[in-house]
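Visitor: Requesting a structural model of the entry that follows:
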Amino acid sequence: MTSRNRSARILVTALGGATLLGLTGCGAGVTAAAPTQSADTAVTIENCGRSVVVPEPPSAVVGLHPSQTELLLRLGLADRLVGQAQATVQALPDDVAALAEGIPVLGADTPPNRETLLAAEPDFVYSPTTYEFTAEQGFASLEQLEEAGVAAYVATGGCFDRRMEGTVDDLFVDLENLGAIFDVEQEAAALIEDAEADLAEVDAAVEEVDERLRVAQVYVDGTTLTAIGAGIEYDILRRAGAEAVFTPEDPAFADFFAAEITPEALAAAAPDALVFAATDPAHEAAARAYLTATFPDMPAVQEERLIAISTSDTFPGTLGNISVVHRIAQALYPDAFA
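Guide: Predicted coordinates:
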């Protein structure tokens, strides 16, 4: 297995099921195209280069990842959910977990297969990436769902031609679209307002920072190091006020947002802080122990700036995209938030 393929395998597992297929960015930004609505209440959304037509506000909905389930719950749609998937991958936040009780789990740690998903008789499914619609994996494809009369929506940042160029603000496109689809524009607007206020607080805090810290974002799988240098992960660091060590301009990230690196290369970069994604507490502890033991002389280790984040917070179309910006910024510049 080549290092590129090995990196892809790691990131497929840890960062939302993104595949190598079509991950090259088109270089265009994303703006929220206003959903169109006809007199019979049908809504048409442009999503991942296709038109999604929703005849009426959906009443049987499936969230294909906990991040998407959480967003639907926060929009007040608990009574419309007929299924949740990948439910054991990430625990729902305590304040919404009770709302999910009783919602059938269609897939514990993977997306549901086609038969299981269709048996729930959904009229709408919401996914973080297009991976959840990979027919080769046994999942219902977008075409199969369309034939079954099921509207499928992919988080904006999870579209193939957006994965390399995704930004934190992509979430706002999703919230505006979901608000129109479910006729919950006020609820969606309130979430956007709160998120924008959170980002504005970070902007104001880091603006006063005289010296930005050099930050590397990595993923640790045993003793294998993968650097993250593009996509929403890069934008998260940028919004947190970091000077990213790895950037989209680096040749290593020309075609894929992650690249395997050697410990020597990371040591030579000598970052002031390390941000690393973890799937659970055990993974976090193992990654932290590896980084501490391997790089004892690195400024990030000596200054105790090893910042763990949840892999789920980097999934497209999740409120974690916002909260993780605040978390990283506060860890980097605690005095700015005092």
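
Visitor: rest of the way, CA atoms for contacts and neighbours
Guide: Will do.

Visitor: where do the strands sit along the stretch 51-200 of the chain?
Guide: Applying DSSP state E, counting those that start in this stretch to the stretch 51-200 of the chain gives strands spanning 61-63, 81-85, 105-107, 124-127, 151-154.

Visitor: contacts for the third one?
Guide: In other words, strand 105-107. The contact list for strand 105-107 (Cα atoms under 8 Å, 6 or more residues apart in numbering) reads 83-87, 112, 116-117.

Visitor: most tightly surrounded among the strands of the stretch 51-200 of the chain?
Guide: Most buried of these, by mean neighbour count (mean count of other Cα atoms under 10 Å): strand 61-63, with a mean of 27.

Visitor: who does that strand touch, helix- and strand-wise?
Guide: When contacts are defined as 3 or more Cα pairs under 8 Å, 6 or more residues apart in numbering; DSSP states H and E, strand 61-63 packs onto helix 66-74, strand 81-85, strand 124-127.

Visitor: And the shortest one, what does it pack against?
Guide: On a contact count with 3+ Cα pairs under 8 Å, 6+ apart, strand 124-127 meets strand 61-63, strand 151-154.

Visitor: Kindly recompute the last result at 10 Å.
Guide: With contacts taken as 3 or more Cα pairs under 10 Å, 6 or more residues apart in numbering; DSSP states H and E, strand 124-127 sits against strand 61-63, helix 66-74, strand 81-85, strand 151-154.

Visitor: now the strands of the stretch 51-200 of the chain as TSV including distance to Val209?
Guide: Formatted as TSV, the strands of the stretch 51-200 of the chain follow (distance: least, Cα to Cα, whole Å):
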stretch	distance to Val209
strand 61-63	39
strand 81-85	41
strand 105-107	45
strand 124-127	37
strand 151-154	37
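
Visitor: Among the helices and strands packed on strand 61-63, which comes closest to Asp335?
Guide: Among the helices and strands packed on strand 61-63, the nearest to Asp335 by Cα to Cα is helix 66-74 (30.7 Å).

Visitor: Second input sequence below; structure requested for side-by-side comparison:
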Amino acid sequence: MTARIARFFFTALAFAALTPVAYAGHYPVTVRSCNRNVTFTHAPSRAVSNDVNLTEMMLRLGLRSRMAGYTGIDGWKTAQPSLHDELSGLPELALRYPSLETLVASGADLYVAGWNYGMRVGGPITPTTLARFGIASYELTESCAHVMPRPAASFDDVYNDLRNLGAIFDVDARAHALIAAMQARIDAVSRTLGPQVERTRVFVYDSGEDKPFTAGALAMPSALIRAAGGKNVMDDIAQSWTQVSWESVVARNPQAIVIVDYGAVTADQKIQFLIGNPALANVDAVRSRHFIVVHYDAATPGVRNADAVETIAHGLHLAAFAPRPAAAEQAAQGR
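Guide: Next comes the predicted model:
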């Protein structure tokens, strides 16, 4: 242990000594995080979340007062203005991925992150390296595909994260209320579309010019598109977010393109790039200018996923959501 790390370690111990144990009657609690069981003897009081989606989970669960800060939002420009307002006064400890020194110096007792959402396989920040300094970690379920075999992404991944965070912090009722609200909205879209909906071929464009960065079967947009009455044209790729070739996009000929909106390049600039790319001139979505913009925090696993389902469903099947004339409405209800 270097002298610098040692100083950070003793700082963390000092924070821990000042923190009272809370909600003792609820603990110990054990949750499954990827391929690990993680046990908590009390509610964390200095949690750090990475990225906008995980940070929003913490805020919606009412856990701001139990956070030491957050990381990885402004560096990627993923936050909407409303979130910046909610985070006012809470420190952003790192613009992108934090260092081990930063997390230890903050006195963090829990890092809420994921693989490629604040941690990298073989990188300096992992559950193992954090545990050496007494920092627990919880991994975003969808991201577990980077470290273990997993099925295609689903809403159950998000519900699992909310339930687990609810258990860790003893806010189960809030977690179940959030899950129920999301399920109700997604179910409403499903009822509107009906079981015989004709699925639209959809390509997800995150970024990239030489090669597009997109969502495979193990990334959340596949579940969003499926719930919205579409089919991700890359859902036969058993990967999460990944690069593909433009030739593969042309061969699959999507009828609509979902633009993930974040970063220095605006959604409109991304659309103009796609329109101006000669290789895509004959792709149905480009010819018809059928683009649907979804913000990053709704496209990644989190509490805004119902927003994304509604946005994509309206973009793919607008007629199904059009208000019906009163006479037709009454006839449909058998009046």
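
Visitor: TM-score them against each other, please.
Guide: Once superposed, chain against chain, the TM-score is 0.78 (TM-score structural alignment, normalised by the length of structure 2); 294 aligned residues with a Cα RMSD of 2.7 Å.

Visitor: can you list the helices and strands packed on strand 124-127 of structure 1 in a markdown table and add distance to Thr129 of structure 1?
Guide: Shown next, in a markdown table, are those (distance: least, Cα to Cα, whole Å):
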| stretch | distance to Thr129 of structure 1 |
| --- | --- |
| strand 61-63 | 12 |
| helix 66-74 | 10 |
| strand 81-85 | 13 |
| strand 151-154 | 6 |
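
Visitor: Quick one: closest of the ones you listed to Gly222 of structure 1.
Guide: Checking those against Gly222 of structure 1 by Cα to Cα gives helix 66-74 as the closest, at 25.6 Å.

Visitor: list the helices and strands the closest one packs on?
Guide: Against helix 66-74 of structure 1 (3+ Cα pairs under 10 Å, 6+ apart) you get strand 61-63, strand 81-85, helix 94-97, strand 124-127, helix 170-182, helix 185-207.

Visitor: Pull up the aligned stretch in structure 2 for it.
Guide: Using TM-score structural alignment, helix 66-74 of structure 1 lines up with residues 52-60 of structure 2.

Visitor: Determine the longest strand present in structure 1.
Guide: Identified as the longest strand of structure 1 according to DSSP state E is strand 214-221.

Visitor: ok, then the element right after it?
Guide: As assigned by DSSP states H and E, the chain's next helix or strand after strand 214-221 of structure 1 is strand 224-228.

Visitor: what's the mean deviation for that following strand versus structure 2?
Guide: Here the mean offset of strand 224-228 of structure 1 against structure 2 after fitting is 3.6 Å, by mean Cα distance after the TM-score superposition for structure 1.

Visitor: Which elements pack onto that strand?
Guide: Using 3+ Cα pairs under 10 Å, 6+ apart, strand 224-228 of structure 1 is in contact with helix 3-14, strand 214-221, strand 258-261, helix 263-269, strand 273-278, helix 281-294.

Visitor: and with 6 Å instead?
Guide: Helices and strands touching strand 224-228 of structure 1, by 3 or more Cα pairs under 6 Å, 6 or more residues apart in numbering; DSSP states H and E, are strand 214-221, strand 258-261.

Visitor: So what does Val43 of structure 1 match up with in structure 2?
Guide: Match for Val43 of structure 1 (TM-score structural alignment): Val29.

Visitor: Looks like that match contacts Phe40 (just checking).
Guide: Yes: Val29 of structure 2 lies in contact with Phe40 (Cα atoms under 6 Å); the separation is 5.2 Å.

Visitor: Just tell me which of the helices and strands packed on strand 224-228 of structure 1 ends up closest to Leu332 of structure 1.
Guide: Going by Cα to Cα, the one of these nearest Leu332 of structure 1 is strand 214-221, 9.1 Å.

Visitor: mean offset of that closest one relative to structure 2 (after superposition)
Guide: Strand 214-221 of structure 1 sits 2.6 Å off on average (mean Cα distance after the TM-score superposition for structure 1).

Visitor: Contacts made by that strand with the rest, please.
Guide: Contact with strand 214-221 of structure 1 is made by 225-228, 242-245, 271-277, 287, as judged by Cα atoms under 6 Å, 6 or more residues apart in numbering.

Visitor: do that again at 7 Å, thanks
Guide: 225-228, 242-246, 271-277, 287 (Cα atoms under 7 Å, 6 or more residues apart in numbering).

Visitor: corresponding residue for Tyr153 of structure 1 in structure 2?
Guide: Looks like Tyr153 of structure 1 aligns to Tyr138 there (TM-score structural alignment).
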